[in-house]
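>>> Sequence and predicted model, in that order:
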Amino acid sequence: MIGTAVWLAAVPLWFLAAYLTVIVLTPPMLALHRRYGLAVPIVLTLLVGLGDAARLGLRIPYVGEANFLFAWLAMHQLGFAWQDGRLPDRRGIALPLALAGIGALVLLTVLGPYPISMVAVAGQEIQNTAPPTLALMALAAAQTGLALLLYAPARRWLRRLAPWTAVVAVNSVIMTLFLWHLTAAVLGVLALHPTGLLPQPPPGSPSWLALRIPWLLVLVLVLTVLVAVFGRIERRRGPHPGPGEATGVLPNLLTLTGTVGVLAGLLGIALAEPGNHHPAGLPSPAIAAYFAGTAVLRLARRRHN
């Protein structure tokens, strides 16, 4: 039971593995964007579709795992396209993109083989995030179109001091909120379930839905405490090299080596099945790789300074 709870709390760490990989690959992906533009995310999306066909249609093992890379890189490319104007926030582009994404999502989930849930659900043979599927890419297109539609009114709204201050405050701890929200859920279960203060009627029933309100309020309180404790770590800003400042071969090599170690550790934790992996309920080799990687990154920072 403890192993399952630790595994559940560690689930958000998969995002750090995807995020760090995309960050490391940003220079070559930016070069591809500057050369080929929107053709890059289109090709990456086609590769996701081919991976799905090989995995789900032809039952070829492990081929679809490449979608972990192709899908997140494709979404990252949309940010490049928006920033340099190749994907402008104009209604004539944003609305068709949103409608096309929603239409494709409905077809792929209602008529196609993909589940409606975009997050992992226990017992389902196909998971839209493990690895990412074409349905998830359709959702990304729909969300991108909606974001482009809302950009102009949101920008006008954020010219007001109060909304802008709230956005800046939340964004300063946004990674902390994400990484600790399932820990808050685990702590909420430990605090309320044994006491019987919050009964659990059948999921989906009217009483179950009504009890979601106090349940979420409890989780907000727990998460607020966690953010107050750990948010200061995210707010810290380390030194960064200035424009054109050479960092040297050794610091770059150390940074790459440390990042590989961190990624190996995060992937080992993310791929671990629920269970009691000693110590601390997580796989020991993954923990060792992670802390070795962070130690090398600290050394790289000191060498740079």
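Structure's in. What do you need?
>>> okay, CA-based contacts and neighbour counts for the rest of this
Will do.
>>> can you pull out the strands in the stretch 201-305 of the chain?
Remark: no strands are assigned in the stretch 201-305 of the chain by DSSP state E, counting those that start in this stretch.
>>> Would you map the helices across it?
Listed in chain order, the helices of the stretch 201-305 of the chain (DSSP state H, counting those that start in this stretch) span 206-235, 249-271, 284-304.
>>> closest one to A94 among those?
With Cα to Cα as the measure, helix 206-235 is the member of the helices of the stretch 201-305 of the chain nearest A94 (33.1 Å).
>>> Show me which residues of that closest one are buried.
218-220, 222-224, 226-227, 231 (16 or more other Cα atoms under 10 Å).
>>> next one: stretch 178-190
Neighbour-count burial for stretch 178-190 [16+ other Cα under 10 Å]: 179-189.
>>> Over to stretch 288-296?
Those would be 289-290, 292-296, for stretch 288-296 by 16+ other Cα under 10 Å.
>>> still on that earlier bit, now for the buried residues of helix 206-235, which pair is the farthest apart?
Largest pairwise distance in these, by Cα to Cα, is 19.1 Å, between V218 and G231.
>>> follow-up on the earlier one: report the two of the buried residues of stretch 178-190 separated the most.
L179 and V189, at 17.5 Å, using Cα to Cα across the buried residues of stretch 178-190.
>>> coming back round to it: for the helices of the stretch 201-305 of the chain, which one sits closest to A5?
helix 249-271 (13.4 Å).
>>> in the closest one, what's buried?
Quick answer for helix 249-271 (16+ other Cα under 10 Å): 251-252, 254-270.
>>> got it, and stretch 138-145?
Buried residues in stretch 138-145 (16+ other Cα under 10 Å): 138-145.
>>> Please tabulate those residues in TSV and include distance to Y19 as additional columns.
Converted to TSV, the buried residues of stretch 138-145 look like this (distance: Cα to Cα, whole Å):
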residue	distance to Y19
A138	20
L139	19
A140	16
A141	19
A142	21
Q143	19
T144	18
G145	22
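>>> ranges for the helices of the stretch 1-150 of the chain?
2-10, 13-24, 26-36, 39-52, 67-83, 91-106, 134-157.
>>> Give me the nearest residue to I287, chain neighbours excluded.
Excluding its sequence neighbours, the residue lying closest to I287 (Cα to Cα, 6 or more residues apart in numbering) is G265, at 5.8 Å.
>>> One more to weigh against that first structure:
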Amino acid sequence: MSEPVLAAVVVTYNRLAQLQITIERLLAEPVDHLVVVDNGSNDGSREWLWSLHDPRLTLIEPKENGGGAMGFEIGMKAAVDRFDPDWLVIMDDDARPRAGTLARFKAAVPEADAVAGAVFYPGGGLVEMNRPWVNPFASARSFWKALTGGRGGFHVSDAAYAPEAGQSAIDGASFVGLFLSRRAVELAGYPDGRLFIYGDDVLYTLSLAKRGGRTLFDPALVFDHDCAQAAPGEIWRPLWKTYYLHRNRWFVYRLAAGPVLFWPLMALMVPKWFWNARRLQGEERVIYRRLLKLALSDAWKGQRHRPHAQILALAAG
């Protein structure tokens, strides 16, 4: 049996130093196609990409910066339409597979619709925001585990990252080191580019699970993510991120919890989000609350396409 055709999709914006490491790492792997979506970089990223002459590389330059969500939607569509690969593997510009990961995947493709790799910091340690999870609302057992175990009750354990642990079933993962089969795209379509940033990966993988897709976590497929991470409860900066973080969380919770449990859940979460404003002072507190109110209003109405320029203006005070 021949090896599957694998296309990598990377979204980038003004992170040339990170992008160079990622692209060079990917081109050293047995990837058949590499689609890079540049969201309007002005730091030399485009010029550097143009200077590359590897026939596997395709550069997509959207007319406007639609954020990571639109970048992944555009990139995945381009990869499927142009190359019809058996599998996609997607990642941010500051994330990349460790040597041998893609070869290992192609040599023994798991029997699944999607596969999430294990994501670590380059210097070691698990990247929490890339830890795969199961839907805590999917069953009484999973709900009880989340209720009694908190975040650890519905995310894969540290022990599951051991190479000898083998593959385990999950409901969702991030867009860092995520392999998607042709069937996964047929089931779930493409990410919702209107979300701009945050939650697009959660919604996509959860939608795949709800449509019958089978997703596995494979600790043998290792990726590095050279990123910073906010501590629990920390205000994400710049403050304009407040809008997308909370609006998109509403959509995530709605899909995960379903129509009955969603409202009790939000009755707990919304006061907590407003309470977080106490971490800010003066004008920043006003801006945070303004953005949060708009996020909740838009989420209530199902509004997913507010121009980013409006959000930036509101965040400017």
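That came through, no problem. Only a predicted model underlies this, so the values are computations on that prediction, with no experimental measurement involved.
>>> Please work out the TM-score for the two chains.
The pair, once superposed, lands on a TM-score of 0.27 when counted by TM-score structural alignment, normalised by the length of structure 1; 143 aligned residues with a Cα RMSD of 6.6 Å.
>>> Contact partners for the residue nearest to I287 of structure 1?
G265 of structure 1 makes contact with 285-291, according to Cα atoms under 8 Å, 6 or more residues apart in numbering.
>>> same question, W144 of structure 2
Contacts of W144 of structure 2 by Cα under 8 Å, 6+ apart: none found.
>>> so which strand or helix has it?
For W144 of structure 2, the host element (DSSP states H and E) is helix 140-149.
>>> wait, what's in contact with P41 of structure 1?
Here P41 of structure 1 is in contact with 73-75, 77-78 (Cα under 8 Å, 6+ apart).
>>> Identify, from the residues you listed, the entry nearest to L20 of structure 1.
L73 (11.3 Å).
>>> Give the buried residues for the longest helix belonging to structure 2.
Secondary structure of structure 2 per DSSP state H: the longest helix is helix 241-275. Neighbour-count burial for helix 241-275 of structure 2, counted by 16+ other Cα under 10 Å, picks out 241-257, 262, 273.
>>> Next, the angle from it to helix 140-149.
Interaxial angle of helix 241-275 of structure 2 relative to helix 140-149 (axes from the mean of the first three to the mean of the last three Cα atoms, to 10 degrees): 70 degrees.
>>> what packs against helix 241-275 of structure 2?
Helix 241-275 of structure 2 makes packing contacts with helix 200-210, helix 282-301 when contacts are defined by 3 or more Cα pairs under 8 Å, 6 or more residues apart in numbering; DSSP states H and E.
>>> Please work out which of these is packed deepest.
Counting by mean count of other Cα atoms under 10 Å, helix 200-210 has the highest mean neighbour count of these, with a mean of 23.
>>> If you count contacts, what does that one end up packed against?
Identification of packing neighbours for helix 200-210 of structure 2 by 3+ Cα pairs under 8 Å, 6+ apart yields helix 182-188, helix 241-275.
>>> how about the ones you listed in JSON lines, adding distance to L26 of structure 2?
As requested, those are exported to JSON lines (distance: least, Cα to Cα, whole Å):
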{"stretch": "helix 182-188", "distance to L26 of structure 2": "21"}
{"stretch": "helix 241-275", "distance to L26 of structure 2": "29"}
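>>> what's the closest of those to A69 of structure 2?
helix 241-275 (11.1 Å).
>>> how far off helix 282-301 does the closest one point, in degrees?
Here the directions of helix 241-275 of structure 2 and helix 282-301 differ by 100 degrees (the same axes, to 10 degrees).
>>> orientation of helix 241-275 of structure 2 relative to helix 200-210 in degrees?
Using the same axes, to 10 degrees: helix 241-275 of structure 2 against helix 200-210 is 80 degrees.
>>> Residues touching stretch 290-297 of structure 2, excluding its own?
Residues contacting stretch 290-297 of structure 2 (Cα under 8 Å, 6+ apart): 240, 242-244, 246-247, 250, 274, 311, 314-315.
>>> out of those, who's nearest V80 of structure 2?
For those, the nearest to V80 of structure 2 is Y244 (27.6 Å; Cα to Cα).
>>> follow-up on the earlier one: in ChimeraX, how would I select the buried members of the contacts of P41 of structure 1?
Command for ChimeraX that selects the buried part of those, burial taken from 16+ other Cα under 10 Å:
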select :73,74,75,77,78
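>>> With distance to P206 of structure 1 added, can I get the contacts of P41 of structure 1 in TSV?
Output for the contacts of P41 of structure 1, formatted as TSV (distance: Cα to Cα, whole Å):
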residue	distance to P206 of structure 1
L73	41
A74	40
M75	38
Q77	43
L78	41
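>>> biggest separation within the contacts of P41 of structure 1, which pair?
Most distant of the contacts of P41 of structure 1, by Cα to Cα, are L73 and L78, 8.9 Å apart.
>>> now the helices for structure 2?
Going by DSSP H, structure 2 shows helices at 16-27, 45-50, 67-83, 101-107, 140-149, 182-188, 200-210, 241-275, 282-301, 308-315.
>>> To H225 of structure 2, which of these lies closest?
The closest of these to H225 of structure 2 is helix 16-27. By Cα to Cα, the value is 9.8 Å.
>>> List the buried residues of that closest one.
16, 18-20, 22-23, 26-27.
>>> one step back: between the buried residues of stretch 288-296 of structure 1, which is closest to G101 of structure 1?
For the buried residues of stretch 288-296 of structure 1, the minimum distance to G101 of structure 1 (Cα to Cα) is 37.2 Å, reached by Y290.
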